[in-house]
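Colleague: Okay, predicted coordinates and the sequence, questions at the end:
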Amino acid sequence: MDNSPSVLDPPEQVWHTRWNRRLAGQIAVLLLANVLADTVIVTPMLVLPQILGHFHTDQAAWISSSAMLAGAMLAPLFGKSADIHGKRRMLVVALLVACAGGLICLLAPTLWLFVLGRLVQGAAVAGVFLTVAIVRDLCTPRVAMTAVGAVTTGAGVLSVVVNVSVEQLVAQSGFRVVFLVSASLAVIAVVLVRSLVPEPATRTAGRVDIAGAVLFGGGVTALLAYISFVPDLGWSGPGALALLGAGVAALAGWFRTARRVPEPVIDVRNLGRPLVLTLLVVVLGTGAVQCMDQLLSVIAQVSPDQRLGYGFDARGSLSLLFGIPAIGIMAGGLISGWVAARFDPSAALAAGVVTGTVGAVGMFSGASSFHGAIAFAVLLNLCLGTLLVSGFNMAAVLAPPERQGVTASLVTVMSATGSVVMSFVGAAVLAATDVVVDGTVVNSATGVHGYIGVSVGVFAVAVVLAFFLVARRRQF
């Protein structure tokens, strides 16, 4: 008996063949779902020092990256479930789960309950690729290229308004208001998605590999915990080695499972070289970009009067520091969609990582200048928008219709994993180079510049891989 997945007989699908009012309305609704992801990932960076102070901890990486980590772990489950049960249905589920996470963070009395809430909020990250999959099911391929750019990166403009408003609310009500706003947006998005966005017709028969997802997620989490706690446990301490061994064993078990089960959560057997190169560029490039948000959140509130060799005291202007560069995400997404529709997504991907490399190098000077930080952050966000949209478009070009959901989820897995790994590595670099000034432990200039140097090195590798991908695509 043939147990391979098959495409279910769907009702007739009516595609958008051009931009129109109805498509614009649907894009706007899906865009709101992605604004929610922005309030989960970026907006808490505005209040990261307040959160660290409230819970008396220095575990910035866990607070800033736990939602992204959970998003990476949940994405394959949501992707496979979306292909089987419906993309709109799973988007609604993701939004409701993210709402619950926001409420946990709002009420959490302890740090680790707060981190649990951040992990639950990570479902919003999985929602991003679901909006992409829905768009590709509602539009013809040519229209979808630019529509994907609009729905994934248009949140950059709206986030400026949201972050300015949230910063003012935080000044009046404290940092927890960030999570009240996030939960409220999730409820609004659920109502609008159910009312205005149709359920795409394409479905696939099959089942979800929950065991594989648990092994993959547990393995990555254990390795990140190893990186995070090395400054306290030591590289070869018993606790650190236990985390390292557990992570390696879980990932090895996942890999063996993925090669044996008929429908693994991540099908390593069907990853062609172009898709592998695409995913590597995405994981390296997005990680190198997004870890800068964590760094900027820390150094932006350091006064130049402290003479640490970095810092520009942007308190009161944090919404501008994070909001204005976010416009670059939208610009990068729209430009890369245009390039992909006329040439190839690989060309946009290569241009994106080159732009990001310039932005990362510029951060050596931007670490001490508010205006410089904004300018180079715009380039980094331009790169991020390009990478996300080009990654989704490349995955869509390389995947059949019945596997769009799970393939798009791989892009989310890679972007989230890259962000989390780089954030933990950067936090470890900062922790290892702390200095004591006037009896207070602070980050050193060596640590800050080393953090930026790691990002530049990762970008350099991504550039090489991106040009390999372009060369391979030109052969066909």
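Modeller: Noted; the coordinates are in hand.
Colleague: can we go C-alpha only for contacts and neighbour counts from here?
Modeller: Noted.
Colleague: list the buried ones in the helix or strand harbouring I335?
Modeller: In this structure, I335 sits in helix 318-342 according to DSSP states H and E. Buried residues in helix 318-342, counted by 16 or more other CA atoms under 10 Å: 318-341.
Colleague: Pasting the second one now:
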Amino acid sequence: MSTPSHAAATAPRRRNETVIVFALSLAAMVVSMMQTLPVPILGLIRTDLGTSTAGVSWVTTATLLSAAVFTPLLGRFGDQHGKKPTLVAVLGVMVAGSVIAALATSLPLLILGRVLQGAATAIFPLALSVLREEVRPQKLPGAMALVSGTLAFGSGLALVATGLLTSGSDADYRDAFWMATGFAVLALLAVALLVPAPRHKTGGRTDFLGALTLGTALLLLLLPISQGHEWGWASPRTLGGFAGAAVMTAVWVLVERKVDEPLVDMRMFVHRPVLMANLAGILVGFGMFANFLGVSYLVQMPEALTGYGFDASILRASVQFLLPGAIISLLASPLGGRLVSRRGPRAALGLAAVLGAVGFAWLALDHRHSASVIGAGLVVGAAVSFGYAAMPAVIMASVPHHQSGIANGINSISRSTGSAIGSAVVTTILASRTLDHLPPGVPPLPAESGFTLTFGIGAAAFALVAVISRFGLRGGHTTVAAAEPAAADHSGRPTDKAVRTDTADAAV
């Protein structure tokens, strides 16, 4: 039985935990909004700035590439020099980027704003590191799941909010970026006022050479992935980018094995739970974007010309078909946290795999009824939320305290990479499968088989997540060991104490 003094001491801490989780969840939601914000308004931007389709695609690509470069670097920087100062600085950069994007009168200025917005993706791994320090062990899985769940919710919310702001005949795409500025300022104030100063700093020198080589490798990988449908998948630029990525990855590994304080410890990077979490991140990120883009394009198809679709406007597509899944993602995140706490992240990842495969299979088999499209979207939304709840828990239980920022940063990049692949795959499939008999003057429209194939690939992606949860994390479920920093040897490699397993739970 707790004494009055003990209750008085723990009550403020519980209130502090609540406000910390709220502030970090808000920051993570705002960051995820930045990623999908311009998707519904690319046509307006192209018309207003007088640019080409290839040019306006850089509005989304720039954010992805910026995130790839800055997330691992800032995640490690926060571990070394303080997470709150890094969070506040990154949010300040996001505010500046949002203002520049809202005021931009040319494509280069808009792209600059988007680059600064993309740098804020580092908020997510930093937020998880703060949670590891400030939240009690028994509450940590739920807190991480809630912050993770805001990622999918924020992505969907941005689509809906942008659709609402630009639904009129005199729509101005800049309104969406002013909205982003307001959210960014709100997140900055919440973190500055509600998140405590850091208690742990590892110090040391920042591995800028490792950051440079890793960033270059990611740029060379993600650039052809995101632009391949414009350049041509067999073009010299695309193939050269992939070849350059392979070379720079080898250079990065050599650099990290030579420096005294590497950005990424290679043994941590290939530690099986961490590696499996990153592979799952690619697949879940792929599934989330395949769902967003596939459903958005599907419901906007003119049924009179194609024989399928719902003739939906951008606003209707966002509110009726995408928003329910985003809301479910947020509501499901506490359930994912409870599942991680009671059964471990392996069980949560297995459930995510089953739900995702079922949801996409449902879409592939029946996408001609609005109830089916919405219902399947709800199932996929829950799957993404459970997957996002599981991956940080695997990471946190598998790496030492001083590597949690960089480890979650790499996992964040894996999800962004999966999203880029999902966008590229959906775009390529729909562009390659078009209807033959359309009236003169009508632009090419995708055949229904393109959507069926897209959703079938989404189901296969989540089936692979099931394989990872069943065999990649085999040996029992991993639980978050957050009562004290995970143990590590002198090299920073996680020791056996960093990963605890419960062999009683052998099945997902």
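Modeller: Yes, it's here. In this text the structure is predicted, and so the values were computed from the model without any measurement.
Colleague: returning to that earlier point: tell me what the helix holding I335 of the first structure is packed against?
Modeller: Secondary-structure packing of helix 318-342 of the first structure (3 or more CA pairs under 8 Å, 6 or more residues apart in numbering; DSSP states H and E): helix 141-153, helix 155-173, helix 345-366, helix 370-398.
Colleague: What does V132 of the first structure correspond to in the second structure?
Modeller: In the second structure, V132 of the first structure lines up with L128, judged by TM-score structural alignment.
Colleague: Excluding covalently adjacent residues, which one is nearest to its match?
Modeller: Among residues not flanking L128 of the second structure along the chain, M144 sits closest, at 6.5 Å (CA to CA, 6 or more residues apart in numbering).
Colleague: same check, this time on V128 of the first structure
Modeller: Among residues not flanking V128 of the first structure along the chain, N34 sits closest, at 5.7 Å (CA to CA, 6+ apart).
Colleague: Tell me the residue in the second structure aligned with that neighbour.
Modeller: Aligned by TM-score structural alignment, N34 of the first structure pairs with A28 of the second structure.
Colleague: thinking its match is in contact with L151, fair?
Modeller: Yes: if you go by CA atoms under 8 Å, A28 of the second structure and L151 touch, sitting 6.2 Å apart.
Colleague: Nearest residue to the middle of the first structure?
Modeller: Central residue of the first structure (CA atoms, centre = their mean): A416, 4.2 Å from the mean position.
Colleague: give me every residue that touches it.
Modeller: Counting by CA atoms under 8 Å, 6 or more residues apart in numbering, A416 of the first structure makes contact with M68, L69, G71, A72, V283, T286, G287.
Colleague: Columns mean neighbour count on top of the helices and strands packed on helix 318-342 of the first structure, output as TSV?
Modeller: Shown next, in TSV, are those (neighbours: other CA atoms under 10 Å):
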stretch	mean neighbour count
helix 141-153	25
helix 155-173	18
helix 345-366	24
helix 370-398	26
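Colleague: closest one to A466 of the first structure among the ones you listed?
Modeller: Comparison of these against A466 of the first structure by CA to CA identifies helix 345-366 as nearest, at 5.0 Å.
Colleague: hmm, who's touching stretch 341-349 of the second structure?
Modeller: 138, 141-142, 336, 339-340, 386-387, 389-391, 393-394, 465-466, 469-470, 473, 476-480, 505, 507-508.
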